[in-house]
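Q: A structural model of the following input is requested.
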Amino acid sequence: MQRWGITIPLTGVPLTAHRELVEQLPDLGYTDAWSAETAGTDAFSPLVLASQWAPELRLGTAIVPVYTRGPGLLAMSAATVAECAPGRFVLGIGTSSPVIVRNWNAAEFEQPYARTRDTLRFLRSALAGEKVTAEYPTFSVGKFKLERVPDPAPPIMLAALRPGMLRLAAREADGAITNWLAPGDVPTVRAEIGPDTELAARVFVCPTEDADAARGLGRMLISSYLTVPVYRAFHEWLGRGEALAPMHEAWAAGERQRANEVIPDEVVDELIVHGSLDECREKVQSYVENGLDTPVIALLPTGGDPFEQVRGLAPR
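A: As a prediction, this is how the structure comes out:
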């Protein structure tokens, strides 16, 4: 089946006010609802609500940081959603970023690859109901056992941007979740994980025919995200190093406005889907045609009715 996802909650919409829309998503053709976790809602609570409002949807976290909860709490949170949505929940985990981990959550951001690998291995055991006592390279756990074991245990997907983490996702997880890529980048990512590993990606969609407004918003997002070292390295790997070099130079000099201004239109148009609802839907579909299994639309605010926009972006 072709999957078609949406990110919840929507910007500016109270969490409990989503019920009307979420209940309609399966009939509109959406198969998935995925949450995120930065400084808004936590990743799990919106999915607990959605599990009761739309029992047909697959639900996923994209992503939960491996540093900001202890391993046991992460397992408990995942098991709770899995119990609310048996067989319909996917746990997406990843490193997040130094800003979120260090600056906002007072945790150490060290050995991201190893910490993700170790957390994945712990979660596999814990969510299967095993009593876990283990010395992992990045943390240790003694005699942890879930009191409420989910049946079935949820699949686990990894946030992955470059070959090392992508290959770990293909080798030990149930899929890879990526972010900030163009349709033409999908084959590069797909080549690292092979044809049989699920690949999901958040796709930023700004449904407006005011190209200047869409690009303005897109530039602010790009300069905020792609100056993070892991995203900078990701886009250098994808071949955008030269195009984004002026942005990085201005950002390093503290010239934030200048950093926005020097991002080329072509880069914005590659990474931000904008245009009419029909044009946006077709471009999201182009990700699928290039090898993406699960597009997860992240609706950017345009001043329009977000519920109507979500309805208009439903697959045809």
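Q: rest of the way, CA atoms for contacts and neighbours
A: Fine.
Q: now do the helices in this protein.
A: Using DSSP state H, the helices found in the chain span residues 19-28, 45-53, 71-84, 98, 112-127, 163-172, 186-193, 211-225, 229-238, 241-252, 256-261, 265-271, 277-289, 306-312.
Q: to Ala106, which of these lies closest?
A: helix 98 (10.0 Å; Cα to Cα).
Q: structure for this one too, so we can compare:
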Amino acid sequence: MTVPLGGLPLADHAAAYATLHRAGFTDVWSSEVNGADAFTPLALAAAWQPELRLGTAIAPAFTRGPGLLAMSAAALAEAAPGRFALGIGASSPVVVGDWNAVAFDEPFKRTRDVLRFLRAALAGQTVDGAYDTFAVRRFTLERPPAVPPPLLLAALRPGMLRLAAAEADGVILNWLAAEDVPTAVAELGGRPDGFEVVARIFVCPTSDAGHARALGRRLITTYLTVPAYAAFHRWLGRAEILDPVWRAWAAGDRRGAAAAVPDEVVDALVLHGSPEQCRDQVRRYADAGVDVPVLALLPTPELAAGGPAALADLIARLGPVGGGEPT
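A: Sure thing, here's the model as predicted:
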């Protein structure tokens, strides 16, 4: 499950983490956009629910200096030894440039360089030298983790997918349909033992299809108009069906862009229906090659009306998913 859960204060997540564990969820994964940072919700989970595995999906490769990113990862790995995975990625020009005042230059190289730096630093090595996108002078972690965390790479298209297969311990997929998974996985080639395929899957468990599709259209026009995601979906073969969306967005017609998203695209990328129907749809991702399906729970009328009790019931009905085993 993606955490923090929307609408629930971080201070109230102890009960939510316990509910997730009881329902059969094994992992909680955080993201970092403009809400909570990627590490604080996981640090709370490490203390409150030590049975859960923790992961970032993702921490941007640009918004922290390499040393600080290594320190944050090492601290969480020390707090949850053997239970933390660090996922990094390029993020986007808006998050990196507009919101964090960092130049979004050469995202492939920056992500590759940060991955290589982290591999060395988290192993306790002294890093001293220049990468293509930055230089580090004699950095050594004062508290290197006894168990270095696996490093996962967010990837969309072939170049980054192949980098993940070659140098990371896993890959993180995002904003794709279950039928897209084999296309992405094929680019990974022969994966080493233990390599994980993680996918964030947007789930809106409601019987109100109109609500789910309206929310899905807003999210899709927000994300799939970002150049990297637009290129991703062109590569996946959706250029013709999404071209009206991109044209309207480029013309400044935000409402028209949302209206141009077909139901079939919304239904493929934002799962909705009863919790049991959503769980069955998530299982399709597992069947297609995803090792760790990470649900991103979207707001619903039922959750808004039912409060914490409705959330607990929903979590119980959603999990476990994936081949009958807790995921």
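Q: kindly provide the TM-score of these chains.
A: Superposed pair, TM-score by TM-score structural alignment, normalised by the length of structure 1: 0.97. Supporting alignment: 311 aligned residues with a Cα RMSD of 0.9 Å.
Q: okay, the helices of structure 1 in CSV with distance to Pro295 of structure 1 next?
A: As requested, those are arranged in CSV below (distance: least, Cα to Cα, whole Å):
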stretch, distance to Pro295 of structure 1
helix 19-28, 15
helix 45-53, 18
helix 71-84, 22
helix 98, 26
helix 112-127, 23
helix 163-172, 17
helix 186-193, 11
helix 211-225, 19
helix 229-238, 19
helix 241-252, 25
helix 256-261, 27
helix 265-271, 13
helix 277-289, 7
helix 306-312, 14
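Q: I'd like those laid out as CSV, including mean neighbour count.
A: Below are the helices of structure 1 laid out as CSV (neighbours: other Cα atoms under 10 Å):
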stretch, mean neighbour count
helix 19-28, 17
helix 45-53, 20
helix 71-84, 20
helix 98, 18
helix 112-127, 20
helix 163-172, 19
helix 186-193, 18
helix 211-225, 18
helix 229-238, 17
helix 241-252, 17
helix 256-261, 18
helix 265-271, 16
helix 277-289, 19
helix 306-312, 16
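Q: from Ala75 of structure 1, how far out is the counterpart of Asp169 of structure 2 in structure 1?
A: In structure 1, Asp169 of structure 2 lines up with Asp174, judged by TM-score structural alignment. Between Asp174 of structure 1 and Ala75 of structure 1 the distance is 16 Å, computed by Cα to Cα, to the nearest Å.
Q: do the same with Val284 of structure 1
A: Taking Cα to Cα, one finds Val284 of structure 1 at 33 Å from Ala75 of structure 1.
Q: Val205 of structure 1 -> structure 2?
A: In structure 2, the residue paired with Val205 of structure 1 is Val203, using TM-score structural alignment.
Q: what's the neighbour count on its match?
A: Val203 of structure 2: 26 surrounding residues under other Cα atoms under 10 Å.
Q: what does Ala11 of structure 2 give?
A: Counted with other Cα under 10 Å, Ala11 of structure 2 comes out at 9.
Q: residues contacting the counterpart of Asp118 of structure 1 in structure 2?
A: Matched by TM-score structural alignment, Asp118 of structure 1 corresponds to Asp113 in structure 2. Shown in contact with Asp113 of structure 2 (Cα atoms under 8 Å, 6 or more residues apart in numbering): 131-134.
Q: quick check, the match of Asp169 of structure 2 in contact with Ala159.
A: No. In this structure, Asp174 of structure 1 is not within contact of Ala159 by Cα atoms under 8 Å, at 11.2 Å.
Q: and these two? Which one has more around it.
A: Legend: neighbour count by other Cα under 10 Å for Asp174 of structure 1 and Ala159, higher for Ala159 (26 against 19).
Q: and the equivalent of the more buried one over in structure 2, how far is that from Thr225 of structure 2?
A: Ala159 of structure 1 maps onto Ala154 in structure 2, with residues paired by TM-score structural alignment. Ala154 of structure 2 sits 18 Å away from Thr225 of structure 2, taking Cα to Cα as the criterion.
Q: check contacts around the residue of structure 2 positioned farthest from its centre.
A: When distances are taken from the C-alpha mean of structure 2, Arg138 lies farthest, 31.6 Å away, according to Cα atoms, centre = their mean. Arg138 of structure 2 is in contact with 126-129, counting by Cα under 8 Å, 6+ apart.
Q: scan those residues and report the most crowded one.
A: That'd be Val127 among these, by other Cα under 10 Å, with 18 neighbours.
Q: counterpart of Trp53 of structure 1 in structure 2?
A: Using TM-score structural alignment, Trp53 of structure 1 sits opposite Trp48 in structure 2.
Q: and if you look at Leu91 of structure 1?
A: Per TM-score structural alignment, the equivalent position to Leu91 of structure 1 in structure 2 is Leu86.
Q: repeat for Ala243 of structure 1
A: That one, Ala243 of structure 1, aligns with Ile241 by TM-score structural alignment.
Q: next one: Pro71 of structure 1
A: In structure 2, Pro71 of structure 1 lands on Pro66 (TM-score structural alignment).
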